[in-house]
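S.K.: Okay, sequence plus prediction incoming.
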Amino acid sequence: MKIKGITDVFFDLDHTLWDFDKNSALTFEKIFEINNINISTNDFLAHYMPINLNYWKLFREEKIEKEALRFGRLNDAFLAVNLKVEENLIYKLSDDYIMHLSSFNHLFENTFEILDYLSLNYNLHIITNGFDEVQKKKLNNSNINKYFKTVTNSEMVGVKKPNPKIFNFALEFANTKVEQSIMIGDSYEADILGAKNIGMEVVFFDINKIVLDTNVKQIDNLIQLKKYL
């Protein structure tokens, strides 16, 4: 059933439009080769991915700073695979990762199709917890920046989703109202609960089909947004 009264559609970026896992894996392959790190990327990622998620949770909860996230997730992953890597090399890998990440720009299936479709009738926006300099490159290099009227990131606001301040900032920045807006994202905690808590409509991009809440509208392919918008 179509949702009535919506004028503004807010998207998360990583894991919702921009295929973070695929692009990140390609980035690690590249920086391991550059720095002569002899390791199976698949083995490394099997440990790194849950570690990275936990660091992002700590970062989202304001318990660690950006630099602690960037260093700690790599250091912990190398320890987990029993590979000794010097501290200065971890810092270099961290910088290389950020530098090369936006050179890979795989998007989720039907990203362009749904953005073309929605842009005919709605104002489109981004709300992201990602780092400002990296997110801008991702949007530009993947050729989707043109679709979005505003991009709100956590560094602009000083807080991260699900903090209500970032959603309220984004609404004001977009010159719209909560009752006219909808949030689409992959993080149930950050995107869905965060937006619901200020009264926004939400759609959970549940690509892994985990169905966390049967009361929330859910999709597992972006083209399914046509059911609601």
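M.R.: Arrived safely, thanks for sending. Numbering: from 1, shown residues only.

S.K.: rest of the way, CA atoms for contacts and neighbours
M.R.: OK.

S.K.: Surely residue 1 and residue 228 touch.
M.R.: Yes. Contact criterion Cα atoms under 8 Å: residue 1 and residue 228 qualify, at 5.7 Å.

S.K.: ok, residue 95 - contacts?
M.R.: Residue 95 is in contact with no residue at all, counting by Cα atoms under 8 Å, 6 or more residues apart in numbering.

S.K.: circling back to that earlier point, and residue 1 and residue 228? which has more neighbours close in?
M.R.: residue 228 (11 against 7; other Cα atoms under 10 Å).

S.K.: Look up the closest residue to that one, ignoring the ones flanking it.
M.R.: Spatial nearest neighbour of residue 228, chain neighbours left out: residue 2 (4.1 Å); criterion: Cα to Cα, 6 or more residues apart in numbering.

S.K.: Pull the number of nearby residues for residue 156.
M.R.: Neighbourhood size, residue 156 [other Cα under 10 Å]: 14.

S.K.: Just after the helix or strand hosting it, pick out the following helix or strand.
M.R.: For residue 156, the element it lies in under DSSP states H and E is helix 154-157. Going down the chain from helix 154-157, the next helix or strand is helix 164-173, by DSSP H and E.

S.K.: in this protein, which spans are helices?
M.R.: Ranges of helices in the chain, per DSSP state H, are 20-34, 41-60, 66-80, 87-101, 111-119, 132-141, 154-157, 164-173, 194-196.

S.K.: which of the residues in the fifth one are buried?
M.R.: This means helix 111-119. By neighbour count on 16 or more other Cα atoms under 10 Å, the buried set for helix 111-119 is 111, 112, 114, 115, 118.

S.K.: hmm, who's touching that helix?
M.R.: The contact list for helix 111-119, computed with Cα under 8 Å, 6+ apart, reads 17, 124, 144, 147, 222, 223, 225, 226, 229.

S.K.: Narrow those to those in strands?
M.R.: Under the assignment DSSP state E, the contacts of helix 111-119 contribute residue 124 to strands.

S.K.: out of the contacts of helix 111-119, which are buried?
M.R.: Neighbour-count burial (16+ other Cα under 10 Å) applied to those gives 17, 124, 144, 147, 222, 223, 225, 229.

S.K.: dropping in the other structure now:
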Amino acid sequence: MMINNIKDVFFDLDHTLWDFEKNSSLTFKKIFEVNQLDIDLEVFLETYVPVNLNYWSKFRNGEVDKDALRFGRLNDTFEALKRPVKSDLVYKLSDDYIAYLSSFNHLFEDTITVLNYLQTKYDLHIITNGFQDVQHSKLISSNINHYFKTVTNSEQAGVKKPHPNIFNFALNQANAEVETSIMIGDNLEADILGAKNVGLKAIYFNQIPLTSHPNITQISKLIELKTYL
């Protein structure tokens, strides 16, 4: 069913348009080769992925800062794997990860098709908790930056999703009204509940919809946005 009276569409970036897990995996493969680190990538990622998600949750809640996140997620993973790595190398791997990450630019299926479709009808925007320099590089390297009228990140806004102020900051930057705007993202707490808390409509991009969420519109593929917008 079409959602009427929408003028501005706000997207999350990582895990919504930009295929973070795929690009991150390729980045680790690259930096392990560059640093001649002999470690099984699949085994590493099995431990790293949940550790990273936990650090991002702490980051959203203000429990760790950017530097602690970047160092801790790697250091904790190596410790959990009983593969202690000297701090100097952890810092280098962290820097290399950021340096190489945006050189990989895989997007989710139908991202370009959907953005081409939506840009003829709406003003498009990004709201991300990611870091400004990294997210800018991702948008450029994946060649989707031109679709978006504004890009709001947590460093600009001073707070992170789901805090109401980042959504209000983004609306103000976009010169958009809450009543005619919608948020699309993959994180139920940060993107969807955060948006709804300030009165925004929202669509939950849930690739593995194991549970239903009453009163929340869900899609499992981006192309399904054509049903609603």
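M.R.: Received, thanks. Because the structure is a prediction, the values reported are computed rather than measured.

S.K.: Superposing both, give me the TM-score.
M.R.: Once superposed, the chains reach a TM-score of 0.99 (TM-score structural alignment, normalised by the length of structure 1), with 229 aligned residues with a Cα RMSD of 0.6 Å.

S.K.: tell me which of the buried ones among the contacts of helix 111-119 of structure 1 is nearest to residue 54 of structure 1?
M.R.: Distance to residue 54 of structure 1, by Cα to Cα, is smallest for residue 17 among those, at 21.4 Å.

S.K.: Distance-wise, check that closest one relative to residue 219 of structure 1.
M.R.: Counting by Cα to Cα, to the nearest Å, the separation of residue 17 of structure 1 from residue 219 of structure 1 is 13 Å.

S.K.: Residue 136 of structure 1 too?
M.R.: With Cα to Cα as the criterion, residue 136 of structure 1 and residue 219 of structure 1 are 26 Å apart.

S.K.: Those two: which is more packed in?
M.R.: Between residue 136 of structure 1 and residue 219, residue 219 has the larger neighbour count (other Cα under 10 Å), namely 20 against 15.

S.K.: list the contacts for that one?
M.R.: 203, 204, 205, 206, 207, 225.

S.K.: Please list all residues in contact with residue 223 of structure 1.
M.R.: 110, 111, 113, 114.

S.K.: What is the neighbour count of the counterpart of the first one in structure 2?
M.R.: Going back to what we said before, that points to residue 110 of structure 1. In structure 2, residue 110 of structure 1 lines up with residue 110, judged by TM-score structural alignment. Using other Cα under 10 Å, residue 110 of structure 2 has 14 neighbouring residues.

S.K.: Equivalent analysis for residue 6 of structure 2, please.
M.R.: 18.

S.K.: Contacts only, for it.
M.R.: Each residue near residue 6 of structure 2 by Cα under 8 Å, 6+ apart is listed here: 122, 179, 180, 181, 182, 229.

S.K.: Just the buried residues from the residues you listed, in PyMOL please.
M.R.: Remark: buried members of these, expressed as a PyMOL selection using 16+ other Cα under 10 Å:
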select buried, resi 181+182+229
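
S.K.: Could you dump the contacts of residue 6 of structure 2 into TSV and include distance to residue 152 of structure 2?
M.R.: As requested, these are arranged in TSV below (distance: Cα to Cα, whole Å):
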residue	distance to residue 152 of structure 2
122	17
179	19
180	18
181	15
182	15
229	22
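
S.K.: Quick check: strands, which of the contacts of residue 6 of structure 2 are part of them?
M.R.: Using DSSP E, 181, 182 are the members of these that sit in strands.

S.K.: Let me know the closest of the contacts of residue 6 of structure 2 to residue 173 of structure 2.
M.R.: Closest approach to residue 173 of structure 2 among those (Cα to Cα): residue 181, at 13.0 Å.

S.K.: Relative to residue 135 of structure 2, how far out is the closest one?
M.R.: Distance from residue 181 of structure 2 to residue 135 of structure 2, by Cα to Cα: 22 Å.

S.K.: One more: residue 35 of structure 2?
M.R.: 24 Å.

S.K.: Between these two, which is the more surrounded one?
M.R.: More neighbours surround residue 135 than the other of residue 35 of structure 2 and residue 135, with 21 against 12 (other Cα under 10 Å).

S.K.: any idea how far residue 126 of structure 2 is from the more buried one?
M.R.: For residue 135 of structure 2, the distance to residue 126 of structure 2 (Cα to Cα) stands at 10 Å.

S.K.: and what of residue 137 of structure 2?
M.R.: Going from residue 137 of structure 2 to residue 126 of structure 2 by Cα to Cα gives 14 Å.

S.K.: Next, the distance between the ends of stretch 100-113 of structure 2.
M.R.: With Cα to Cα as the measure, the ends of stretch 100-113 of structure 2 fall 26 Å from one another.

S.K.: Buried residues, it. List them.
M.R.: Neighbour-count burial for stretch 100-113 of structure 2 flags 100, 101, 102, 103, 104, 105, 106, 107, 108, 111, 112 (criterion: 16+ other Cα under 10 Å).

S.K.: Could you do stretch 140-153 of structure 2 as well?
M.R.: Under the neighbour-count criterion of 16+ other Cα under 10 Å, stretch 140-153 of structure 2 has 144, 145, 147, 148, 150, 151, 152, 153 buried.
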